[in-house]
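A.B. asks: sequence unknown, structure follows:
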């Protein structure tokens, strides 16, 4: 449990560090400042939202903790590729908690 908390705190620190380092580039000679920056604009925002959905789905699944951490690391280190790999190869239906309604007999 302590190793998981340590790993989780390291991941959180990396997230905060990446946010602190994502400062916009100088736009002195550019006409449209919305297209430039470290975040990727609208496409980057869409990828961020999809990655957050993947994180929530992984953390709410009934996978072992090690598998959850590995999936989250894959998506964190490779946002687009990791998300695609997760959606294609993670066997999501088998690890779903089944948090829906049950049929009345």
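C.D. replies: Cool, the structure landed. Since this is a predicted model, take the numbers as computed values, not measurements.
A.B. asks: switch to C-alpha atoms for all contacts and neighbour counts from now on
C.D. replies: Noted.
A.B. asks: ok, residue 12 - how many residues close by?
C.D. replies: 12 (other Cα atoms under 10 Å).
A.B. asks: Tell me the spacing between it and residue 5.
C.D. replies: 10 Å (Cα to Cα, to the nearest Å).
A.B. asks: Equivalent analysis for residue 70, please.
C.D. replies: Distance from residue 70 to residue 5, by Cα to Cα: 14 Å.
A.B. asks: Then residue 53?
C.D. replies: Distance from residue 53 to residue 5, by Cα to Cα: 22 Å.
A.B. asks: Compare the two and say which is more crowded by neighbours.
C.D. replies: Per other Cα under 10 Å, whichever of residue 53 and residue 5 has more neighbours is residue 53, with 13 against 10.
A.B. asks: Got another one to weigh against that:
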């Protein structure tokens, strides 16, 4: 889902754009970081859903609000 969503992450020939690869790596990093936190499962699933379904915006929201919350 993360690789197929968002606009212009792919070139016309179907290859992945360089910033698309970077965004996918950052999204995967955020998901690994989320599930490594000592939060309850519901909070982890909410943040994971936000990052998964909104790759760019969810990453920004997680960086601003979720990364340092307890």
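C.D. replies: Cool, the structure landed. Here the structure is a predicted model, which means the values were calculated and not measured.
A.B. asks: which residues in the second structure form helices?
C.D. replies: 18-36, 41-53, 55-61 (DSSP state H).
A.B. asks: which helices and strands does the longest one pack with?
C.D. replies: It stands for helix 18-36 of the second structure. Using 3 or more Cα pairs under 8 Å, 6 or more residues apart in numbering; DSSP states H and E as the contact test, the elements touching helix 18-36 of the second structure are helix 41-53, helix 55-61.
A.B. asks: nearest to residue 16 of the second structure, of those?
C.D. replies: Residue 16 of the second structure sits nearest to helix 55-61 of all these, at 15.2 Å, using Cα to Cα.
A.B. asks: thinking again about what came up before, turn the helices and strands packed on helix 18-36 of the second structure into TSV, columns for mean neighbour count.
C.D. replies: Shown next, in TSV, are those (neighbours: other Cα atoms under 10 Å):
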stretch	mean neighbour count
helix 41-53	16
helix 55-61	18
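A.B. asks: separation between the residue nearest the centre of the first structure and residue 14 of the first structure?
C.D. replies: Note on the first structure: the residue nearest the mean C-alpha position is residue 51, at 3.4 Å, using Cα atoms, centre = their mean. Going from residue 51 of the first structure to residue 14 of the first structure by Cα to Cα gives 16 Å.
A.B. asks: cool, residue 62 of the first structure as well?
C.D. replies: Between residue 62 of the first structure and residue 14 of the first structure the distance is 25 Å, computed by Cα to Cα.
A.B. asks: re the thing from before, of all the helices and strands packed on helix 18-36 of the second structure, which lies closest to residue 69 of the second structure?
C.D. replies: Going by Cα to Cα, the one of these nearest residue 69 of the second structure is helix 41-53, 10.8 Å.
A.B. asks: ok and the closest one relative to helix 18-36, angle-wise?
C.D. replies: Relative orientation of helix 41-53 of the second structure versus helix 18-36 (axes from the mean of the first three to the mean of the last three Cα atoms, to 10 degrees): 180 degrees.
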